[in-house]
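J.: okay, structure incoming, though there's no sequence with it:
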């Protein structure tokens, strides 16, 4: 299947094929929800998405390289080396990281602004020294590089039905929405790494200090004030999903099933967190395999219909329109389909 994707994308150079295959492997191992949604894209667009994911995952793994005992200074040097390779690009006779080789090819092919990658690496470097944020405004500056630019990188690959600049704010918002969901799901694991992505002023509004989160993580005990903070954070996250929602209709029809599926599955994680009583400090909330399969099958039907409609205009319009997400980002498309 990997060869089919690469052939469809016109990628024939052996070294380049190996680089893209490496990125695909990273996506399959570490980004299950993301990988599942990517399977709904036309085959020729999938390698580019794998390259973008592979680069982000590689940098993120450098930041979180605690198992090997790497000191922050050592991880910072590794990030700088990665950035230097990105700026230089693949050179004849050299063997850069596979993720850089694939990323450079993808960026050139789709005209992706290189600033999105440098902004991403800047946020990754901040994770080595910054363990918390005072407000959502301050957190937002970090998330521009760590999440919003991911949506902006993806946009040229996905394609739009109108000017990209009109879809860009919604694509950026969706990247932020996905990351806020990750922050909630992984709050316990992030605390273990010395980070808390819930703003200090949000905690203070509910009479909570960071030490209470650390105590709860350490002891397994619960506190209603922590639940109140997490519930408020989830409500904020849902509001960002609503900001992103209009962008789905701005995407190329063949890309909508992929992003729609990711939207439903990721927002479904919030439903899982709520159903589990906001116990994210003690266990990870997940969308069940059955729910994931149901959403994926629906996405597959929409993907087939969208490709059929390219050959027979209007043939699949009823199916596509009947399944649109509601304007508030909730309702059947999020709560029922994720169920």
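T.: Sure thing, it's come through. Please read these numbers as outputs of a predicted model, since none were measured by experiment.

J.: drop to CA atoms for contacts and neighbour counts, all remaining ones
T.: Fine.

J.: in the stretch 101-250 of the chain, which spans are strands?
T.: Read by DSSP state E, counting those that start in this stretch, the stretch 101-250 of the chain holds no strands at all.

J.: quick one: furthest residue from the center of this protein?
T.: residue 93 (33.6 Å; CA atoms, centre = their mean).

J.: now name the helix or strand holding that one.
T.: Assigned by DSSP states H and E, residue 93 belongs to no helix or strand.

J.: which ones are touching it?
T.: Applying CA atoms under 8 Å, 6 or more residues apart in numbering to residue 93 gives no contacts.

J.: so how far is residue 103 from residue 19?
T.: Taken as CA to CA, to the nearest Å, the spacing of residue 19 relative to residue 103 amounts to 9 Å.

J.: which of the two has more neighbours?
T.: More crowded of residue 19 and residue 103, by other CA atoms under 10 Å: residue 103, with 29 against 23.

J.: ok, that one touching residue 51?
T.: Yes: if you go by CA atoms under 8 Å, residue 103 and residue 51 touch, sitting 5.3 Å apart.

J.: buried ones in stretch 37-53?
T.: By neighbour count on 16 or more other CA atoms under 10 Å, the buried set for stretch 37-53 is 37-43, 45-53.

J.: also stretch 208-223?
T.: 208, 209, 210, 212, 213, 214, 216, 217, 222.

J.: go on, stretch 270-285?
T.: Buried residues in stretch 270-285 (16+ other CA under 10 Å): 270-274, 278-285.

J.: relative to residue 173, which of the residues you listed is nearest.
T.: residue 270 (16.4 Å; CA to CA).

J.: comparison target below:
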């Protein structure tokens, strides 16, 4: 995968404490989603790698605060404290936090990233107060308020210096497909945690109740519900391929791999069907390896 030290050098990370900070955040991302981490290391040029990992680790840290243990009041207090730290760091250019120091370095290289972070922070209330979706329109508002601003953090690291027309729309298509896929694929875990992430009007359309999902009833309606949600996710991911054309040539292999991994997950979820009420689906390891090898050979195209 190449030398991590060389990637830090290429990104201009010289300070030893900062290099240690970046290394800690690299490990966080590797534990969180190893296939995507492997794609970052294999397919992106060295100067991009540390900054993309820093943006992703920051997003993950914030999301964990919002979704963590504790009452709504406790989580709200923890988040407000964190948001204050973030804003103070962005204003001063300094921080004592090992998640924020790498982000500040990334912002210095990509000044637009600071604006993305502020938009991300402003949307956090939607995730903090999440109580499910009454309608598909509610889900779409969630994507606009929270999912898209979150994705725009790593997307900004990948984007050209001047954001091209259509870039945000392509990012929106990707995150709509990815978020919908996550909600369907993670049904079992979410239901165990007391969360229903599919819109209630969509359940009604298929004659499905929350109890059907909680009790793992593989009815015709449940199977159709899952299949249609995965179809919608797949359609958005197909539209997201436009994103690749907006990226610099050096980042396109990674863009294709990112979308391809989501598509492979959607295929695995479709094959599992109502079994998603028991556990999530994951692409077979050989499928992921073939995807990475294919894109490795096409780097720069």
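T.: Thanks, I have it. Bear in mind that the values here come from a model prediction, so they are computed numbers and not experimental data.

J.: after superposition, what is the TM-score?
T.: Structural agreement between the two chains, given as a TM-score (TM-score structural alignment, normalised by the length of structure 2), stands at 0.90; 297 aligned residues with a CA RMSD of 2.2 Å.

J.: ok, back up a step: from the buried residues of stretch 270-285 of structure 1, pick the one nearest residue 132 of structure 1.
T.: residue 281 (16.4 Å).

J.: so which residues of the stretch 101-250 of structure 2 form helices?
T.: Listed in chain order, the helices of the stretch 101-250 of structure 2 (DSSP state H, counting those that start in this stretch) span residues 112-122, 124-128, 136-142, 148-158, 167-185, 187-192, 200-205, 210-214, 220-240, 242-246, 249-272.

J.: now the angle between helix 148-158 and the first one, please.
T.: The reference is to helix 112-122 of structure 2. 170 degrees (axes from the mean of the first three to the mean of the last three CA atoms, to 10 degrees).

J.: so where in structure 1 does stretch 277-288 of structure 2 end up aligned?
T.: Alignment of stretch 277-288 of structure 2 against structure 1: residues 281-292, by TM-score structural alignment.

J.: any idea how far that stretch is from the chain center?
T.: Relative to its chain's centre, stretch 281-292 of structure 1 lies at 17 Å (CA atoms, centre = their mean, to the nearest Å).

J.: cool, stretch 114-127 of structure 2 as well?
T.: Centre to centre, stretch against its chain (CA atoms, centre = their mean), the figure for stretch 114-127 of structure 2 is 14 Å.

J.: contact partners of that stretch?
T.: With CA under 8 Å, 6+ apart as the test, stretch 114-127 of structure 2 has contacts from 66-67, 83, 87, 90, 107, 142, 145-146, 149-150, 152-153, 156.

J.: one more time with 7 Å, if that's ok
T.: 66, 83, 90, 107, 142, 145, 146, 149, 150, 152, 153 (CA atoms under 7 Å, 6 or more residues apart in numbering).

J.: work out for me the element the third one sits within.
T.: Counting by DSSP H and E, the secondary-structure element that holds residue 90 of structure 2 is helix 72-92.

J.: that helix vs helix 112-122, what angle?
T.: Interaxial angle, helix 72-92 of structure 2 versus helix 112-122 (the same axes, to 10 degrees): 160 degrees.

J.: which strands or helices does helix 72-92 of structure 2 pack on?
T.: When contacts are defined as 3 or more CA pairs under 7 Å, 6 or more residues apart in numbering; DSSP states H and E, helix 72-92 of structure 2 packs onto helix 49-67.

J.: tell me which other helices or strands the helix it packs on touches.
T.: Under the contact definition 3+ CA pairs under 7 Å, 6+ apart, helix 49-67 of structure 2 sits against helix 4-10, helix 16-32, helix 72-92, helix 100-109, helix 148-158.

J.: what range does it cover in structure 1?
T.: Helix 49-67 of structure 2 corresponds to residues 46-64 in structure 1, going by TM-score structural alignment.

J.: from the chain's centre, how far out does that stretch sit?
T.: Using CA atoms, centre = their mean, the offset of stretch 46-64 of structure 1 from its chain centre is 10 Å.

J.: name the residues that touch it?
T.: Identification of contacts with stretch 46-64 of structure 1 by CA under 7 Å, 6+ apart yields 5-6, 20, 23-24, 26-27, 38, 75, 79, 99-100, 102-103, 106, 124, 128.

J.: kindly recompute the last result at 6 Å.
T.: For stretch 46-64 of structure 1, contacts defined as CA atoms under 6 Å, 6 or more residues apart in numbering pick out 23, 24, 26, 75, 99, 102, 103, 106.

J.: now, among those residues, which is nearest to residue 1 of structure 1?
T.: Among the contacts of stretch 46-64 of structure 1, and counting by CA to CA, the member closest to residue 1 of structure 1 is residue 24, at 11.0 Å.
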